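**Q** Show me how the following folds:
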Amino acid sequence: MKEMNEVELLEALKNTGEPLVVFLHTPLCGTCKAADRMLEVAAHLLPAELQMVAGNVNMLPNLVRQYRITSVPALLVASADRIDDPSIYYSMVSVERILEYIRSVTS
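**A** Now for the predicted structure:
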């Protein structure tokens, strides 16, 4: 999963065309590491053209403020048309749940 900086992420969240999944984390978060492994598995079960990227919230103050991110790990899932704000998910208890989150917005 490609790590993006704040400018790249904010731009990607504005651009329409493809669904976007943004994994928000911090480097020392153990729960984030577990969620990252679940996302790796989920990525193999999703369409290859689905863009999945990551961002370290310590380096994303404007994005955190704009989307009111309250904890990590968090998953921002944006639809292709970007009409609505991205859906934000904090509970990543299983690969199945992560797939459900992503498919609910991208399908």
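
**Q** C-alpha from now on. contacts and neighbour counts both.
**A** Will do.

**Q** chain center to stretch 45-56: distance?
**A** 8 Å (CA atoms, centre = their mean, to the nearest Å).

**Q** for stretch 79-92, same thing?
**A** For stretch 79-92, the distance to the chain centre is 8 Å (CA atoms, centre = their mean).

**Q** now do stretch 28-47
**A** 10 Å.

**Q** swap in stretch 55-66?
**A** For stretch 55-66, the distance to the chain centre is 12 Å (CA atoms, centre = their mean).

**Q** element containing the most centrally placed residue in the chain, please.
**A** Compute the mean C-alpha point of the chain, and by CA atoms, centre = their mean the closest residue is V22, 2.1 Å away. Using DSSP states H and E, the element containing V22 is strand 20-25.

**Q** Here is a second sequence; please produce its structure as well for comparison:
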Amino acid sequence: MQQWPEEKIEELIDSHTDGMVYFYTPLCGTCQVAGKMLDVAVELFPNISSGKSDLNFMPRLAEQFQIESVPCLILLKEGVPIEKIYAFHSVPFLYEKMKQIASK
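**A** This is a model prediction of the structure:
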């Protein structure tokens, strides 16, 4: 999953595109595990725009999205946040969540 700057996330929102953004912090062990699961699930949906960002450098977006903790995956439908996921249960769980935005 590609590292996205704040501008890329804003571009995704402004273009009303379907996609997802994964927020993490580098010292978070749970984020490391969640990121690996997400990497597997993302490969199954090459047409969904997806990126990751270190929340330490995104205070404005953290407030805008009201992110409470990391890891956090925000699913966007037409640029609008439709769901925030904090518990990355399994790859099949993430696959099902991603399938929702791919088919809505």
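
**Q** Could I get the TM-score for this pair?
**A** TM-score for the superposed chains, counting by TM-score structural alignment, normalised by the length of the second structure: 0.89, backed by 103 aligned residues with a CA RMSD of 1.4 Å.

**Q** ok so, going back, so which elements touch the strand holding V22 of the first structure?
**A** Judged by 3 or more CA pairs under 8 Å, 6 or more residues apart in numbering; DSSP states H and E, strand 20-25 of the first structure is in contact with strand 51-56, strand 74-78.

**Q** Pick the most buried one from those.
**A** For these, the largest average neighbour count (mean count of other CA atoms under 10 Å) is found in strand 74-78, namely a mean of 24.

**Q** Average separation of that one from the aligned part of the second structure, please.
**A** Once fitted to the second structure, strand 74-78 of the first structure is off its aligned match by 0.6 Å on average (mean CA distance after the TM-score superposition for the first structure).

**Q** After that strand, which helix or strand is next?
**A** Past strand 74-78 of the first structure, the next helix or strand by DSSP H and E is strand 87-89.

**Q** In the second structure, what stretch matches that next one?
**A** Per the alignment by TM-score structural alignment, strand 87-89 of the first structure matches residues 83-85 in the second structure.

**Q** isn't the residue nearest to the centre of the first structure right next to V57, touching?
**A** No - V22 of the first structure lies out of contact with V57 (CA atoms under 8 Å); the separation is 11.1 Å.

**Q** Please work out which residues outside the longest helix along the second structure touch it.
**A** Counting by DSSP state H, the longest helix found in the second structure is helix 29-43. Helix 29-43 of the second structure is contacted by residues 1, 24-26, 50, 70-71, 88, 90-92, 94-95 when judged by CA atoms under 8 Å, 6 or more residues apart in numbering.

**Q** if we can go back for a sec, tabulate the helices and strands packed on strand 20-25 of the first structure (JSON lines), appending distance to D84 of the first structure.
**A** Output for these, formatted as JSON lines (distance: least, CA to CA, whole Å):
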{"stretch": "strand 51-56", "distance to D84 of the first structure": "18"}
{"stretch": "strand 74-78", "distance to D84 of the first structure": "8"}
